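>>> everything below, folded, please.
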Amino acid sequence: MNAPTPHRSSLALRRIALFEGLGDACLDRIAAECDWRHVDARTPLFTRASEGGEVYFLCSGRVRITTYSATGREVTFRDSEAGEHFGDLSAIDGQPRSADVVTLEPSVLASLSAPAFMAMLEREPLVATRMMRNLTALVRRLTERVIELSTLGVQTRLHAELLRLAHTAGVQGDNTARIDPAPAHAALASKISTNREQVTREISALTKRGLLRKEGLHTLVVTDVQALANLVAEVRGD
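Here you go, the predicted structure:
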């Protein structure tokens, strides 16, 4: 069940990376054009092939961008954190959604209709340029994923995904990275196209080798990021 609608706030939009550097007047206008919602955890926002071109800005919370095969197998593309946006592909090309999106925790979302989003890009060249760079980065990430799924075994695909998570979390001066919260084994499996049991075995093997360490129920520490990178590079032939 959705909580009461949050107040429109240009301050909340300052957390959105796409809007970094915009002045108060610009943010005030965007905030006034947005629809605002506070959404409970595990709430679907839209599904693959559904109509609608709203672009969502995640002011707080976390969502998962995923889809399902004909047999019901989940394939996860990524988890989006506060400060990110999603839904822009349908706004740009007018086509149905290409994935499902569901909240992972209580989230505050602002959304712009497709016409309002396109008009904003036209009047804000800084945001338009940033959008092009974001889309370029998305193509590069998807290309890398396709190459991994086509050429690497499950073990190396998991190593590569853990390495991405480590760099996203931030590598510390002692060459460690703290992934918090760490994805569930089933979620990792859906990202690298395997099953939960294989992920569990490989994580156990990395833990025995001393490259991973569990902290509590939700935290995974990569104890040697460079060693993990070397494992991936060795198989890729980098």
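>>> only C-alpha atoms from now on, for both contacts and neighbour counts.
Fine.
>>> pull up the gap between Arg209 and Val222, please.
Look at Arg209 and Val222: by CA to CA, to the nearest Å, they are 11 Å apart.
>>> for the two, indicate the residue with more neighbours.
Val222 (26 against 10; other CA atoms under 10 Å).
>>> quick one: contacts for that one?
Ala166, Thr176, Ala177, Arg178, Ile179, Leu211, Leu212, Arg213 (CA atoms under 8 Å, 6 or more residues apart in numbering).
>>> in TSV: those residues, plus neighbour count.
Shown next, in TSV, are the contacts of Val222 (neighbours: other CA atoms under 10 Å):
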residue	neighbour count
Ala166	22
Thr176	19
Ala177	23
Arg178	23
Ile179	22
Leu211	18
Leu212	23
Arg213	18
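>>> for the chain, what spans make up the helices?
Taking DSSP state H, the helices of the chain run over residues 10-13, 24-33, 88-93, 114-123, 125-151, 154-169, 185-192, 196-208, 225-236.
>>> what's near enough to touch the nearest residue in space to Asp100 that is not next to it in sequence?
With sequence-adjacent residues excluded and distances taken as CA to CA, 6 or more residues apart in numbering, Asp100 is closest to Thr47, at 4.1 Å. By CA under 8 Å, 6+ apart, the contact set of Thr47 is Arg97, Ala99, Asp100, Val101.
>>> another for comparison:
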Amino acid sequence: MAIPVHLLARFSLLESLPQETLLHLASKMSDKSFARREVVISKEQRVYALGFLLEGRLQGVDFTVDGRGVGLYFVDPGDFFGELSVVDGQKPAEHVIAAAKSTAVFLEAEAAQRLFFDNSLIAQRVMSRLTARVREVMAQRTLLGLPNPFQRLCVQLLQLARPWGKGMAIEPVPTHQEIAIMINASRETVTRAFQTLSLHEVIQRDGNTLHLLKPSFLSDVGEGRLDPPKA
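Predicted coordinates for the structure are as follows:
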């Protein structure tokens, strides 16, 4: 079922497209809501579509051979996902799950392919996303090679942070469980590490924003120049 065309204005990938094109795309789209932890895209599915997140938050995850979850990336409102399978027609490389109650719209794969291949600006945006995703995954592989979970947490916080006023912050803050699967640690380990960092005034939480008060300290611990602080 088609979706209202005005919703497409929320998606950065579709910026500057003519109204006629947006109307056509809207006619090929459908929306769906997901409960928290519900699977949005499965590695096993064979019907593909390009997804756009309207509300909520998604997380790309995969699993090790012994069944442990590994978090790969987040998808925030206005962002798109599922582009790999649309481009190459292969099964998804990872699962995408709802990290919070979410609503997404999906563009049929054939229409998405035409959008990619017939519009150089859209193709450039998709390529930029793919290269950014490769860089994120490579950085995550390097992070997982660190021997100490506290080090991995420090590096992960720096990777998630963005400029915030005169400092750095993470917004919205992932749950301890979401961070745990990103750094291959237990939720309890992450909780204890957060408590230690807060005690030493390295981080400070304000609602759904986590301020990094001492990013240089996180960097020094992550790179092994300083030992992790004691609780």
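>>> out of the helices of the first structure, the one nearest Glu105 of the first structure is which?
Nearest to Glu105 of the first structure, of all these, is helix 185-192, at 15.0 Å by CA to CA.
>>> mind listing residues that contact that closest one?
73-78, 149, 154, 157-158, 161, 195-196, 198-200.
>>> please name the nearest non-neighbouring residue to the most centrally placed residue in the second structure.
Nearest residue to the geometric centre of the second structure (CA atoms, centre = their mean): Phe74, 1.2 Å. Of all residues not flanking Phe74 of the second structure in the chain, Gln59 sits nearest, at 4.4 Å (CA to CA, 6+ apart).
>>> number of residues surrounding that neighbour?
By other CA under 10 Å, neighbour count at Gln59 of the second structure equals 23.
>>> swap in Ser128 of the second structure?
12.
>>> and for Phe117 of the second structure?
Neighbour count of Phe117 of the second structure, defined by other CA under 10 Å: 12.
>>> show me the contacts for it.
Phe117 of the second structure is in contact with Ala123, counting by CA under 8 Å, 6+ apart.
>>> hmm, back to that, so what does the residue nearest to Phe74 of the second structure match up with in the first structure?
Alignment note (TM-score structural alignment): Gln59 of the second structure maps to Arg64 of the first structure.
>>> OK, contacts around its match?
Counting by CA under 8 Å, 6+ apart, the residues that Arg64 of the first structure touches are Thr76, Phe77, Arg78, Asp79, Ser80, Val101, Val102, Thr103, Leu104.
>>> looking at the helices of the first structure, which is buried most?
helix 185-192 (a mean of 20; mean count of other CA atoms under 10 Å).
>>> give me the mean deviation of it from the second structure.
Once the two models are superposed, helix 185-192 of the first structure sits on average 1.1 Å from its counterpart in the second structure (mean CA distance after the TM-score superposition for the first structure).
>>> where in the second structure does that helix fall?
Going by TM-score structural alignment: helix 185-192 of the first structure matches residues 176-183.
>>> please apply the same query to stretch 109-129 of the first structure.
Aligned by TM-score structural alignment, stretch 109-129 of the first structure corresponds to residues 104-124 of the second structure.
>>> for stretch 13-26 of the first structure, same thing?
Counting by TM-score structural alignment, stretch 13-26 of the first structure falls onto residues 8-21 of the second structure.
>>> correct me, but Ser80 of the first structure touches Val63?
Yes - counting by CA atoms under 8 Å, Val63 is a contact partner of Ser80 of the first structure at 5.3 Å.
>>> more neighbours: which of the two?
Neighbours were counted for Ser80 of the first structure and for Val63 using other CA under 10 Å; Val63 has more, 26 against 18.
>>> tell me the contacts of that one?
Applying CA under 8 Å, 6+ apart to Val63 of the first structure gives the contacts Asp79, Ser80, Glu81, Val101, Val102, Thr103, Leu104, Glu105.
>>> looking at the residues you listed, which is nearest Ser69 of the first structure?
Among these, Val101 lies closest to Ser69 of the first structure (CA to CA), at 14.9 Å.
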